[in-house]
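Undergrad: what follows is a predicted structure for the sequence shown.
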Amino acid sequence: MTIRRRAALGAPLLLLPGVPRAQAPAPFPDRAITVLLGYPPGGVTDITTRAVAERMARELGVPVVVENRAGAATAVANTAAAQARPDGYTLLMGTSTLAINPGLQPNLTPKEPMRELAPIGTVFRTAFVLHVHPSLPVRSTAELIAWAKANPGKLNFGSSGTGAVNHLAQALFARRAGIEVTHVPYRGGAPALLDLRAGRIQAMFQAVLEALPVLGEGATRGLAISSAERLPLLPDLPPVAEALPGFDVVFWQGLFAPAGTPAPVLARLEAALTAVTRDADLRARMAENGVVITTGDAAALRKTLAEETVMWGDLIRDAGIKPD
């Protein structure tokens, strides 16, 4: 190699006229982030999502905007997020429906949430109250099971709709307890609660916030909590698991990104979410709504989604549950 060639190799690269200089990628994030939510404004899921988004904006230094896209059992929002550019600027506040839809409505997209979405972290778990009309002569889960066995098919169990988590909780409860119940689906928890108050149905797994007023009035009688742990808001209600070991049904919420989002971006989002879910003020505020804020990383959320997809899929198939 000649001296001239060695000098050329060691010289700095000169840009030709009109050729742009390569730029390093901008640090993430450098603009607003959108979080899609498959529920309308005003409910606990929406309230929690907005509280989390507000605090994530502080952690990340950019606006975090919640966009409600309700419809098709949350599939509208789920699909939009799964099909978004995988750059971390469009996220999904996913829920238990991601585990339910593949078994209940396999034509909905995304058909494979485990493959089409990247978990970031868990946000909350909220249990259901198992409560009954006071005319039913039972005061515990064990007594309810005994009554149902003595009166097969006579226990009318309401839900907020076929395939809703509280319906699946009821179906799992009946299967584990070995009892026959009559499922009465409604279009939402409010009309079901009206009929429970009136005694037209006898039992229901109800969202905590909806159940609290009627429990306080004595219009219904609380028997248990659907989660494996007691709920601070209702410390006197034991878990169903004390009568049916291993029973643990909750409605959960977790943050996802489109599959293919770069690992450093996912790590930045996970770190911000972890900091948010450890916020004592947020935890206390949500506890007033019966919501247990959970600091769960991406691995924990992935495990929850995988396990519940199998659990609910098996139950839906074995019990022959079909969407309305």
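TA: Perfect, I can see it now. The shown structure was predicted, so the numbers you read here are calculated from the model rather than taken from an experiment.
Undergrad: make it CA atoms for all contacts and neighbour counts henceforth
TA: Will do.
Undergrad: in the helix or strand hosting Thr309, what counts as buried?
TA: Element membership for Thr309, per DSSP states H and E: helix 298-319. By neighbour count on 16 or more other CA atoms under 10 Å, the buried set for helix 298-319 is Ala298, Leu301, Arg302, Thr304, Leu305, Glu308, Thr309, Trp312, Gly313, Leu315, Ile316.
Undergrad: what about versus this one:
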Amino acid sequence: MIIRRRALLAAPALLPAAARAQAPEAFPARAITVMSGYAPGGVTDITSRAVAERMGRELGVPMVVENRAGAATSVAGTAVAGSRPDGYTLLMGTSTLAINPGLQPSLTPKEPLRELAPIGMVFRTAFVLHVHPALPVRSTAELVAWCRANPGRLNFGSSGTGAVNHLAQALFAQRAGIEVTHVPYRGGAPALLDLRAGRIQAMFQAVLEALPSLRDGGTRGLAISSADRSGLLPDLPPVADALPGFDVVFWQGLFAPAGTPAPVLARLEAALAAATQDGDVRARMAESGVTITTGDAAALRRTLEAETAMWGALIRDAGIRPD
């Protein structure tokens, strides 16, 4: 009987009150599946696993990250949106949830704000604006001035059409009133090779990916895309110093299927808060260039709402289409 009671006590917080009242005494503790739309090994995957492991300890049940990459993360998002809303299938969603409705409206979930329930923020990570050293600019203001004097001549790379760093470039050009040539690649690595070789002249890139090139002088850093400075590149000012209000990051947040009972969401939100406030987790992620963010469900909803509107308008106004 003791073993059976322990199994029951391991997971009751994930059940709404009515379900707990009807559950058999030996209701089994089950693993929670956290789906990720990215392949194993990247920053999103590493962060997902660190946070899930810490949440699992808080909840007293295993949390298993399952990678379901494909279709601009919609494979994972669709699987979670269509799953049973009981708290046992979650999504580590990212900025793509705000981008896909405007860029690829045929992808599901078509309405993430309606089909998914926010639990809380996990991280924000900025991009560094860096250029080939031969480009005669050393600040954002100088880059803007050069582009105005040389319309269309700057080849601005990205890791792919519709990627957050591409949209950062498009927003930068729109806000600065400049004309640049977008050169999309299949990932950040080949784009960086061409930036170092001078085949493109500028790029917004994840800080951790750009660091080696910045340190060996292969590229020159001008600014950070977030409103705040980067802990890894504290000497670089925000783009917002030259273009007020500019604040572009790649973010990750935890979601459940819409319809998940409020008590379940509250328990998951509390466990996520404990994980994102954990000093060891924050220190480990800082080494990967990731700023763990403690933000509740309301903050995540506000971010998704604001960015869905912002990216949708930019995609429409700039005529951005998927490759």
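TA: Sure thing, it's come through. Just so we're clear, the structure is a prediction, and the values are computed from it rather than from any experiment.
Undergrad: would CSV of the buried residues of helix 298-319 of structure 1 with distance to Pro323 of structure 1 be doable?
TA: Below are the buried residues of helix 298-319 of structure 1 laid out as CSV (distance: CA to CA, whole Å):
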residue, distance to Pro323 of structure 1
Ala298, 30
Leu301, 26
Arg302, 26
Thr304, 23
Leu305, 21
Glu308, 18
Thr309, 17
Trp312, 14
Gly313, 13
Leu315, 14
Ile316, 10
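Undergrad: nearest to Ala7 of structure 1 among the residues you listed?
TA: Closest to Ala7 of structure 1 out of those is Ala298 (51.2 Å), distances taken as CA to CA.
Undergrad: the equivalent of the closest one over in structure 2 and Thr33 of structure 2, how far apart?
TA: Counting by TM-score structural alignment, Ala298 of structure 1 corresponds to Ala297 in structure 2. Distance, Ala297 of structure 2 to Thr33 of structure 2, using CA to CA, to the nearest Å: 19 Å.
Undergrad: before we move on, what about Glu53 of structure 2?
TA: Distance, Glu53 of structure 2 to Thr33 of structure 2, using CA to CA: 11 Å.
Undergrad: which residues sit in contact with the closest residue in space to Leu237 of structure 1 that isn't next to it in sequence?
TA: With CA to CA, 6 or more residues apart in numbering as the criterion, Leu237 of structure 1 has its nearest non-adjacent residue at 4.9 Å, and that residue is Ala224. Residues counted as contacts of Ala224 of structure 1 (CA atoms under 8 Å, 6 or more residues apart in numbering) are Val129, Leu130, His131, Ser140, Thr141, Leu237, Pro238, Pro239, Val240.
Undergrad: what's the mean gap between the strand or helix carrying Ala224 of structure 1 and the aligned bit of structure 2?
TA: Using DSSP H and E, the element containing Ala224 of structure 1 is strand 221-225. Superposing on structure 2 and averaging over aligned pairs (mean CA distance after the TM-score superposition for structure 1), strand 221-225 of structure 1 comes out at 0.3 Å.
Undergrad: can you name the next helix or strand after that strand?
TA: Proceeding N to C from strand 221-225 of structure 1, the next assigned helix or strand is strand 250-258, under DSSP H and E.
Undergrad: could you check how far that next one is from the centre of its chain?
TA: Chain-centre distance of strand 250-258 of structure 1: 5 Å, with CA atoms, centre = their mean, to the nearest Å.
Undergrad: residues of stretch 261-279 of structure 1 that come out buried?
TA: The neighbour-count check on stretch 261-279 of structure 1 (16+ other CA under 10 Å) flags Thr261, Val265, Leu266, Arg268, Leu269, Glu270, Ala271, Ala272, Leu273, Thr274, Val276, Thr277 as buried.
Undergrad: double-check that the fourth one belongs to a helix.
TA: Yes: looking at Arg268 of structure 1 with DSSP: H, G, I helix; E, B strand; the rest coil, it is inside a helix.
Undergrad: right, I'll call it a day here.
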